[in-house]
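Colleague: let's see this in three dimensions:
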Amino acid sequence: MLIRFKKRFEKIAMGLLSFMPEEKEVSKLQDTIKEYETNEDWQLFLWKEEEDVLGAIGVYLDKQTDSAVIQHITVNPSHRNLGIGKKMVNALKKHYGATYKVDANKQTDKFLQKCNANTDE
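Modeller: All right, here's what the predicted structure looks like:
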């Protein structure tokens, strides 16, 4: 289930985001989390199954192009290759519906292709 990021999940979100190559440094992670907390155009969601948070997906809402651009997408390594990435993308598409077209940036495009999540569906 896709849930909206809340401050109480900050450490979990930082841990998940640290699996992304460009988010390795603690100061960079802190800046990224702060941006999600303070910028209304940046939205972070977590993927929860039962009581476990297994993944994170973050978007930038580009209001000029009506796109929700996926900036971050990551799954806990022990839960990879189980379709969680695709579930997150599909849930995001459902969440934004007709308001925003879900798209990828350079960093997330390969991940979306790997999990066979066609962003035009």
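
Colleague: alpha carbons only for contacts and neighbour counts from here, please
Modeller: Will do.

Colleague: ok so Lys28 is a helix residue?
Modeller: Yes - assessed by DSSP: H, G, I helix; E, B strand; the rest coil, Lys28 belongs to a helix.

Colleague: for it, the count of nearby residues, please.
Modeller: Lys28 sits with 13 neighbouring residues when counted by other CA atoms under 10 Å.

Colleague: could you measure from it over to Pro21?
Modeller: From Lys28 across to Pro21, the span is 11 Å (CA to CA, to the nearest Å).

Colleague: look at Ile33 and give its secondary structure.
Modeller: helix.

Colleague: tell me the contacts of the residue nearest the centre of the chain?
Modeller: Closest to where the C-alpha atoms of the chain average out (CA atoms, centre = their mean) is Ile57, at 0.9 Å. Ile57 is in contact with 44-47, 70-74, 88-89, counting by CA atoms under 8 Å, 6 or more residues apart in numbering.

Colleague: one more, for comparison:
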Amino acid sequence: MLVKYRDDYEKTTMGLLSFLPDFHNMKHLKAEMDWYTDGSGRQMYLWRNNHNQFTGVVGFELEDQFVLIRLLVLSPQERNDSTRKAILDAVAELFPEKRVMGTIATTPMIMRWRNIDGH
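Modeller: Sure, this is the predicted structure:
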């Protein structure tokens, strides 16, 4: 289940984002958090698994006709196509009128998701 980011999830979110090599540096990690929380059209959601634990983060930008997935980070035990699919399905359900798209880095993941269900 997707849960919209709020300040009391900061430590959990930072912990999940630190799985990405770019965010091992605390300065870069904090800058990324600020970028999502300070900018209009940018949103971050946490993924809560069936055991009620936060195990992932998805960050995206909302545009007029599409949602641009900028990052999707999962804890090691959740790194699989079915979890990615569930998260991307949930994003698509949040914004049914918008097309889900990816950046250069996230496009391969988006294409796998599209091929699974024909999104």
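
Colleague: quick revisit: need the max-distance pair from the contacts of Ile57 of structure 1.
Modeller: Using CA to CA, the pair of these lying farthest apart is Trp47 and Gln71, separated by 15.6 Å.

Colleague: the two: which has the busier surroundings?
Modeller: Taking other CA under 10 Å, Trp47 of structure 1 and Gln71 do not tie; Trp47 has more neighbours (22 against 19).

Colleague: my guess is the more buried one contacts Gly58, does it?
Modeller: No - applying CA atoms under 8 Å as the test, Trp47 of structure 1 and Gly58 come out as separate, 11.0 Å apart.

Colleague: now the residue mapped onto Met14 of structure 1 from structure 2: how far from Thr107 of structure 2?
Modeller: Mapped onto structure 2 by TM-score structural alignment, Met14 of structure 1 lines up with Met14. Computed with CA to CA, the distance linking Met14 of structure 2 and Thr107 of structure 2 is 23 Å.

Colleague: ok, now Trp47 of structure 2?
Modeller: For Trp47 of structure 2 relative to Thr107 of structure 2 (CA to CA), the value is 20 Å.

Colleague: same question, Leu94 of structure 2
Modeller: Applying CA to CA, the value for Leu94 of structure 2 to Thr107 of structure 2 is 19 Å.

Colleague: looking at those two, which is more packed in?
Modeller: Using other CA under 10 Å as the criterion, Leu94 of structure 2 and Thr107 rank with Thr107 on top: 16 against 11.

Colleague: any idea what the more buried one aligns with in structure 1?
Modeller: By TM-score structural alignment, Thr107 of structure 2 lines up with Asp109.

Colleague: check the gap between its match and Ala68 of structure 1 for me.
Modeller: For Asp109 of structure 1, the distance to Ala68 of structure 1 - CA to CA - is 13 Å.
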